[in-house]
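In: need a structure here:
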Amino acid sequence: MRGGKYLEQVLVERKEDTGALDGYGNPVGLNWVEFSKPRGNFRETAGKDKIAAGRLEGKATGTLRMRSYSKLRTVTSADRVKIRGQYWKIVGEPIHTDAGLQEIEFTLERGGVVE
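Out: Sure, this is the predicted structure:
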């Protein structure tokens, strides 16, 4: 597998619990922390605008392919990705794109209802 096809710097972040609780015992202080900084191949698809509940909702989607290794295989939809200065939500579970399990693909989404 050639490294030249992974041109984008990717930041995968995961929420970390600081252990702090509010007056009712609910966790507070969840912070996004760096989980991994791999390189990837990102392909953004055209955004879609639609009206939902009287508000303009614009979403963009994309796919991100990276080399598969044990740490990346633990990434879930609870994590997030930063590419090209924008945060993307991971939609669904990662899939392997080849029989050799050397490459992993994520479906990403950003945008939504404008407040």
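
In: contacts and neighbour counts: CA atoms only from here.
Out: Will do.

In: Check the gap between the residue nearest to Arg67 when sequence neighbours are not counted and Glu8 for me.
Out: Excluding the flanking residues, the one nearest Arg67 by C-alpha to C-alpha, 6 or more residues apart in numbering is Glu103, at 4.5 Å. For Glu103, the distance to Glu8 (C-alpha to C-alpha, to the nearest Å) stands at 15 Å.

In: what does Met1 give?
Out: Counting by C-alpha to C-alpha, the gap from Met1 to Glu8 is 16 Å.

In: more neighbours, these two?
Out: Ranked by neighbour count (other C-alpha atoms under 10 Å), Met1 and Glu8 place Glu8 first, with 15 against 7.

In: burial of the closest residue to Asp79 other than its chain neighbours, as a residue count?
Out: Nearest non-adjacent residue to Asp79, counting by C-alpha to C-alpha, 6+ apart: Arg14, 4.8 Å away. For Arg14, the count of nearby residues is 19 (other C-alpha under 10 Å).

In: which helices and strands sit right next to the lengthiest strand in the chain?
Out: The longest strand of the chain (DSSP state E) is strand 55-67. Contacting strand 55-67 under the criterion 3 or more C-alpha pairs under 8 Å, 6 or more residues apart in numbering; DSSP states H and E are the following elements: strand 39-44, strand 48-52, strand 103-113.

In: Let's compare: structure for the following, please.
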Amino acid sequence: MQSGKLPHRITIEYETEGEQDQVTGYVPIIWTEFAKVWGKLEALSTKDQLQAQAINSSMTARCKIRYSSTASQINSTMRVLFRGKYWKIDGDPIPDNESGLEWLTLNLSEGESSWQQST
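Out: Sure, this is the predicted structure:
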């Protein structure tokens, strides 16, 4: 896949537990960078959004990234950060139809409202 077709710098993050507060016992959730990858993030068309809703999916965007051994470890427990906005990965990445080793497609939905305040 040509690099010009993937113009966006995308950050993938995963969730970890922080240190427990000794007074309250609260264990904070910390998002840690997993990888920065080149990709192309696009909003879904109205037609595609309606089709997603028909199968009870809240998917609103799609992101295509280059396949790599690191990218192959991305899963639906992670999130995407792009232009200051967080996106939830809706299901596991989908490999390309040819070899399965060229690119992965991440189906995305709006991130949790608490994520938008965590920066």
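
In: And the TM-score between them?
Out: Here the TM-score for the pair of chains, by TM-score structural alignment, normalised by the length of the first structure, is 0.74; 102 aligned residues with a C-alpha RMSD of 2.6 Å.

In: Helices along the second structure, start to end?
Out: Here the second structure has its helices, by DSSP state H, at 46-54, 113-116.

In: Give me whichever of those is most buried.
Out: helix 46-54 (a mean of 13; mean count of other C-alpha atoms under 10 Å).

In: Name the surrounding residues that touch it.
Out: Residues from elsewhere that reach helix 46-54 of the second structure, judged by C-alpha atoms under 8 Å, 6 or more residues apart in numbering: Ser58, Met59, Thr60.

In: Centre of the chain to it, how far?
Out: 19 Å (C-alpha atoms, centre = their mean, to the nearest Å).

In: does Ile65 of the second structure really touch Asn107, like I thought?
Out: No. Contact criterion C-alpha atoms under 8 Å: Ile65 of the second structure and Asn107 do not qualify, at 11.2 Å.

In: So which residue of the first structure lies furthest out from the middle?
Out: The outermost residue of the first structure, judged against the average C-alpha position, is Gly23 (32.1 Å), by C-alpha atoms, centre = their mean.

In: quick one: it and Phe35 of the first structure, what's the gap?
Out: Counting by C-alpha to C-alpha, the gap from Gly23 of the first structure to Phe35 of the first structure is 30 Å.

In: Relative to Gln51 of the second structure, how far out is the residue nearest to Ile65 of the second structure when sequence neighbours are not counted?
Out: In space, and not counting its chain neighbours, Ile65 of the second structure is closest to Gly39: 4.3 Å by C-alpha to C-alpha, 6+ apart. Taking C-alpha to C-alpha as the measure, Gly39 of the second structure falls 24 Å from Gln51 of the second structure.

In: Ser58 of the second structure now?
Out: Distance from Ser58 of the second structure to Gln51 of the second structure, by C-alpha to C-alpha: 10 Å.

In: I figured Glu103 of the first structure hits Thr97, correct?
Out: Yes. With contact defined as C-alpha under 8 Å, Glu103 of the first structure counts as touching Thr97 (5.9 Å).

In: And the two? Which one has more around it.
Out: Glu103 (17 against 14).
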